[in-house]
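In: Mind looking at a prediction? Sequence and model below.
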Amino acid sequence: MSQTISDRHYWLDKMLQIAEPVLQALANHQLKEKMTIEGKLSDRDQYTYLEAFARLICGMAPWLETGPETGEEGRLRRQYIELVQKGMDAATDPNSPDYMNFSKGHQPIVDTAFLAHAILRAPQQLFHTLPEKVQKNIIIALKQTRSRKPFFNNWLLFSAMIEVTLYKLGEEWDPMRVDYALKQHEQWYLGDGIYGDGPEFHADYYNSYVIQPMLVDIIHTIGDQAQDWQQMKDKIMRRAERFASIQERSISPEGTFPVIGRSIAYRFGAFQHLAQMALQQRLPSDLQPAQVRCALTAVIRKVMETSGTFDDEGWLQIGLCGHQPELGEAYISTGSLYLCSTVFLPLGLQETDPFWIGQADWTAKKAWSGQTISIDQAH
């Protein structure tokens, strides 16, 4: 087996290892019965199930959307499409024992947005091929979050993402929520590919966990609906390219990355943006897709091959490198951790795509072994 093929197999194996307990339990209407809840606050059982499912499929969506095919991977995809579709039903049916909370507290705004983002990334498999009853339940669930207002930070994008997905599905939607999020993030742009999380700069990974991936997908979905949005697209994409470069350069030769900021227990979800730019074939011209794959593979291996990442039942545990419960903020619980799945977005590319072909050192590996690299510069 060639190294490039084994990289894809390794990615797929690890994504499905993360996904299996969540999707099997939910498909059997047993998620609330079986899922471990680790966290500091006793109210996390109100939110953790939607967190786990929505964040997980947000990363799996591009792979699912390529549809069932022949061969071993096609068979697996068929199996997991069926599990996820059963999960969509169980999560949104008010009569299901695993019906999820879309309407109480503020947290559901966040994870309904991740569910919406998953649908935007895989509209066929996560919506259009579902029974009409399930489609109606999904729309009702998305709209339930409108009763609360988001906080004045990256949360504005959660409300916008929900509305943009409603637009994509042909439903009534609110352009004002989208406009507000786009205009505020334009105000919060700080330079060199970085947005503030609200009015202030935070040294963390929220530009990748939320801000840049959602901005990119929002503007490409509804940008042509208003002239001022259309004018924002080029700027958003130039910034996205610059931030992808910064992300690639932050991966050490060993596959580690700076342990900074809150929510570090999302592990390699810190690289959602770089993964999305690879998936969408929008990487900066000086980044080879193969070097991004090799860099991300090093990160995935570093995290996944550390004992303590999973508990004895296969659920993720709080931590960055193994089980480190001290790294969980008060809002973190088991379900929160499944945002890590967003590193696997490039599995939506065919295995013949240049991303999966050949070996290439990434920037830090080149630099720290004395190879020639280009000078970095602010944009």
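Out: Happy to help now that I have it. Numbers count the residues shown, from 1 in each chain.

In: rest of the way, CA atoms for contacts and neighbours
Out: Will do.

In: what's the longest helix seen in the chain in contact with?
Out: Among all segments of the chain classified by DSSP state H, the helix with the greatest residue count is helix 3-27. Contacts of helix 3-27 from elsewhere in the structure, counted by C-alpha atoms under 8 Å, 6 or more residues apart in numbering, are 31, 34-35, 52-53, 56, 60, 83-84, 86-87, 90-91, 98, 297, 300, 304, 313-316, 338, 341, 344, 347, 351, 356-359.

In: Which parts of the stretch 101-250 of the chain are helices?
Out: 107-121, 123, 132-144, 155-168, 175-187, 206, 212-222, 227-249 (DSSP state H, counting those that start in this stretch).

In: would you turn those helices into CSV with distance to Leu279 and mean neighbour count?
Out: Shown next, in CSV, are the helices of the stretch 101-250 of the chain (distance: least, C-alpha to C-alpha, whole Å; neighbours: other C-alpha atoms under 10 Å):
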stretch, distance to Leu279, mean neighbour count
helix 107-121, 11, 26
helix 123, 16, 19
helix 132-144, 26, 17
helix 155-168, 19, 25
helix 175-187, 23, 17
helix 206, 19, 23
helix 212-222, 11, 20
helix 227-249, 12, 18
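
In: Take this one as well and set it beside the first:
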Amino acid sequence: MPYLRPAEDRELSPYTGWTRAHWERLADRMLDAVRPHATPGQALIHLPGPVSSSGRHSDGLEGYARTFLLAAFRIAGARGAGGTEALAERYAAGLAAGTDPASPERWPRMSECGQAKVEAASIALGLHETRPWIWDRLDDRVRQRVVDWFSEMVGTEVPDNNWVWFRAIVEAFLRSVGGPWKPADLAHTVARTESWYAGGGWYSDGADTPPPFRNYDHYSGWAMHLYPLWYCRISGDSADAAEAGLADRYRARLRDYLTDLQYLVGADGAPLYQGRSLTYRYAAAAPFWAGELFGADALAPGLTRRIGSGMVRHFTDRADPDDSGLLSLGWYRPHPPIRQNYSGPASPYWASKSFAGLLLPADHPAWTEAEQPLPVDLGDFVRTLHAPGWVASGTRADGIVRIANHGADHADRGQVSGAAYDPFYCRWAYSTATGPELGGPGPVPGPDGAVHASTPDLDLPGGGPLDSHVALVDAQGRPTHRRPLERLALDGPAAASRHRARRPQDGSPQQPREPEPWLTTASVLHGAWEVRAVRVDGDPAGAALRIGGWAVAGDRPPVLRTAEGRASVRNQDGLQGLVVALHGPLRAGVRASVGRTSFAEHAAVAYLETPDPARAGGLYVAAIALGREPGEPPELVADGPQGEWRIHWPDGQLDRLPLGANVSPTEFPQE
């Protein structure tokens, strides 16, 4: 049956047209779509797709738990009425069967399967929000079985990251219903969260390393902000004296975080494509709704809805959910390389978190006030995000937001030369309109249109990353990687970092060549352009230097162009990626691929590479653009007796290149 959307309201919602009715209709469609995949007792939901590392039994629990979160928001938002009565009965039946040890549909216990700890938090949260319509109506024996199943969480070991909050959420619910809980568990969660707070509203998702932390991604919003405030909500009057003031603390941090986060949303609603678990996609809207739900007062209510509706509509407009109403393991379409090993067919349903806004009453200002514009709707901007080490640039003409990344690589203490490269964290740049090329060899059409031999896997030895990357490339074409990086500077539109040029890509042990050269890099952002400078400190041992541009994707092969010191790729929608050599001997090239990005089937990258081995102490500078009408590149000129370099932008703005000092302007004579 085709999905029929409610009528748009462009007066109330001038940017998206969406109203609360659109959210309710979409939630109903998604919940109806998973129903045929449930077991007879409704306790397990086995969706089609590849099995996770935890196994099919765990995946079935995940199917129940993550869709129950969506059902809970829908039921509670309708106050148990509006046709949600049957939904409550369905999930109550699943609780009864899943917690029955004698049932063939019993859930895996937490002592049997670690992933059950994650799913337990969604069930506990959903039960709290639906107390009058599910928990209070359960048979006493079923309630006791639920408590028994949850109780294995008390005192259990959990990974030292956002998982500490899964235990806290479950124990908060247990405490609220007279079940067992352990004060030491809750105190540990609060203490670990404090140790990961990086300031400005940002949390690192766990870190076994001293500040500055490097573990930044969407988990800062959809986990590290969401669960602490929900923990306070569940605890309510049962909270003890040691928890006094927690809600105020977490609310103030969420306020600061959202003030930054609004700058990482594209005008088309796209969230930033960076970090792991991206298959949760519009769960990225959850912290914005949390701002309204928990009174953070960070953004205008109309802006919250503009972001939330824009983000979900961004995906639904691209046929996600699919024709059957299911979410795939991908971004817009199924894309296996996006998966982590813990991802199963129901994993994408953490997207349910984006529906938290349904808990707000229909007359809440977030639903009744007119949509307000995003920062990128209002004009071009460059914003420094200090905690993650990012500089963000948004352009109103195309609505794209880009970041230069000089702070986040998800590397912890002790990761050395063999640490595996991670394309979701280690690129120099990410955006709302592109994603990195991921692994998987495929036929590659060249600039002449002919299909050439397959290239090596992009993220394994023999190939490695190209797009939004900087690497030394040996005679066999093998690039170095970046992890771990070291921050150097973050100042206005500029950021800088350095790293040892490392091999291999797969994390296998090796004897590093000593000394490995350092690559010191800097980015200066302005509009659609990034000036990226690279200095080679040490002997590159015959390797060439390569600077990669953006991976521009399309349903058809992009148009590829090269000229002396310049290359571009352009998709059928007019999105362009350009690279221009500004300093140092750099020749231009392009490389196309198939099936390697989450955005579309075809992609291509423009890049620059030294024709000969890179020079020790050499400075290389490129201008890199992503946009539909990026304009002309800037000029780079030497300025001052210390060899300082300045960037002259076409609009007259001047910026300093932070790596120019003490590098002679005649290092590479310009012919």
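Out: Nice, thanks for sending it over. All values reported here derive from a predicted model rather than from experimental measurement.

In: Quick one: list the elements packing against whatever helix or strand comes next after the longest helix of the first structure.
Out: Remark: after helix 3-27 of the first structure, the chain's next helix or strand is helix 31-34, criterion DSSP states H and E. Other elements packing on helix 31-34 of the first structure under the criterion 3 or more C-alpha pairs under 8 Å, 6 or more residues apart in numbering; DSSP states H and E are helix 3-27.

In: and the helix it packs on, how far out from the chain's middle?
Out: On the basis of C-alpha atoms, centre = their mean, to the nearest Å, the separation between the geometric centre of helix 3-27 of the first structure and that of its chain is 15 Å.

In: Also stretch 204-217 of the first structure?
Out: Relative to its parent chain, stretch 204-217 of the first structure has a centroid offset of 9 Å by C-alpha atoms, centre = their mean.

In: Where does it end up in the second structure?
Out: Using TM-score structural alignment, the residues of the second structure aligned to stretch 204-217 of the first structure are 217-230.

In: if we look at that stretch, which residues are touching it?
Out: Counting by C-alpha under 8 Å, 6+ apart, residues outside stretch 217-230 of the second structure touching it are 125, 162, 165-166, 169, 193, 202-205, 247, 250-251, 254, 274-276, 283-287, 290, 294, 353.

In: got the residue ranges for the strands in the stretch 251-400 of the second structure?
Out: Residue ranges of the strands in the stretch 251-400 of the second structure, as given by DSSP state E, counting those that start in this stretch, are 381-385, 390-395, 400-405.

In: next one: stretch 178-196 of the first structure to chain centre, how far?
Out: For stretch 178-196 of the first structure, the distance between its averaged C-alpha position and the chain's averaged C-alpha position is 20 Å (C-alpha atoms, centre = their mean).

In: Just the terminal-to-terminal distance for that stretch.
Out: Its first and final residues considered, stretch 178-196 of the first structure spans 18 Å by C-alpha to C-alpha, to the nearest Å.

In: Nearest spatial neighbour of His583 of the second structure, chain-adjacent residues omitted?
Out: If the residues on either side of it in the chain are set aside, His583 of the second structure comes closest to Val621, at 4.9 Å by C-alpha to C-alpha, 6 or more residues apart in numbering.

In: and for whatever helix or strand that neighbour lives in, what span of the first structure is it aligned with?
Out: Under DSSP H and E, the secondary-structure element containing Val621 of the second structure is strand 619-627. When the first structure is aligned by TM-score structural alignment, strand 619-627 of the second structure has no counterpart there.

In: on contacts alone, who are the packing partners of that strand?
Out: Contact partners of strand 619-627 of the second structure among helices and strands, from 3+ C-alpha pairs under 8 Å, 6+ apart: strand 529-537, strand 544-554, strand 576-583.

In: what's the closest of those to Ser151 of the second structure?
Out: If you check each of these against Ser151 of the second structure by C-alpha to C-alpha, strand 544-554 wins as the nearest, at 47.5 Å.

In: Could you list which residues are in contact with His128 of the first structure?
Out: Counting by C-alpha under 8 Å, 6+ apart, the residues that His128 of the first structure touches are Gln135.

In: which residue is nearest the middle of the first structure?
Out: Thr342 (3.4 Å; C-alpha atoms, centre = their mean).

In: Now check the second structure for the residue matching it.
Out: With TM-score structural alignment as the matching criterion, the partner of Thr342 of the first structure in the second structure is Lys353.

In: Output the helices and strands packed on strand 619-627 of the second structure as CSV; include the columns mean neighbour count and distance to Pro445 of the second structure.
Out: Below are those laid out as CSV (neighbours: other C-alpha atoms under 10 Å; distance: least, C-alpha to C-alpha, whole Å):
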stretch, mean neighbour count, distance to Pro445 of the second structure
strand 529-537, 24, 27
strand 544-554, 28, 14
strand 576-583, 26, 17
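
In: got these as TSV, with distance to Met153 of the second structure columns?
Out: Putting these into TSV (distance: least, C-alpha to C-alpha, whole Å) gives the following:
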stretch	distance to Met153 of the second structure
strand 529-537	48
strand 544-554	43
strand 576-583	49
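
In: Tell me which of those strands sits nearest to Ser343 of the second structure.
Out: Shortest distance between Ser343 of the second structure and those, using C-alpha to C-alpha, is found for strand 544-554: 24.3 Å.

In: against the first structure, where does the closest one fall?
Out: Strand 544-554 of the second structure maps onto no residues of the first structure, going by TM-score structural alignment.

In: Report all helices and strands that that strand contacts.
Out: If you count contacts as 3+ C-alpha pairs under 8 Å, 6+ apart, strand 544-554 of the second structure packs onto strand 470-473, strand 576-583, strand 602-609, strand 619-627.

In: For Pro123 of the first structure, which non-adjacent residue is closest in space?
Out: Taking C-alpha to C-alpha, 6+ apart, and ignoring the residues beside it in sequence, Pro123 of the first structure has Glu65 as its nearest neighbour in space, at 7.5 Å.

In: Just give me the neighbour total for the one you found.
Out: 19 (other C-alpha atoms under 10 Å).

In: OK, contacts around it?
Out: With contacts taken as C-alpha under 8 Å, 6+ apart, Glu65 of the first structure has the following neighbours: Arg121, Ala122, Pro123, Gln124, Gln125, Gly348.

In: hmm, try it at 10 Å
Out: The neighbours of Glu65 of the first structure, taking C-alpha atoms under 10 Å, 6 or more residues apart in numbering as the test, are Arg77, Ile81, Ala118, Ile119, Arg121, Ala122, Pro123, Gln124, Gln125, Leu126, Gly348.
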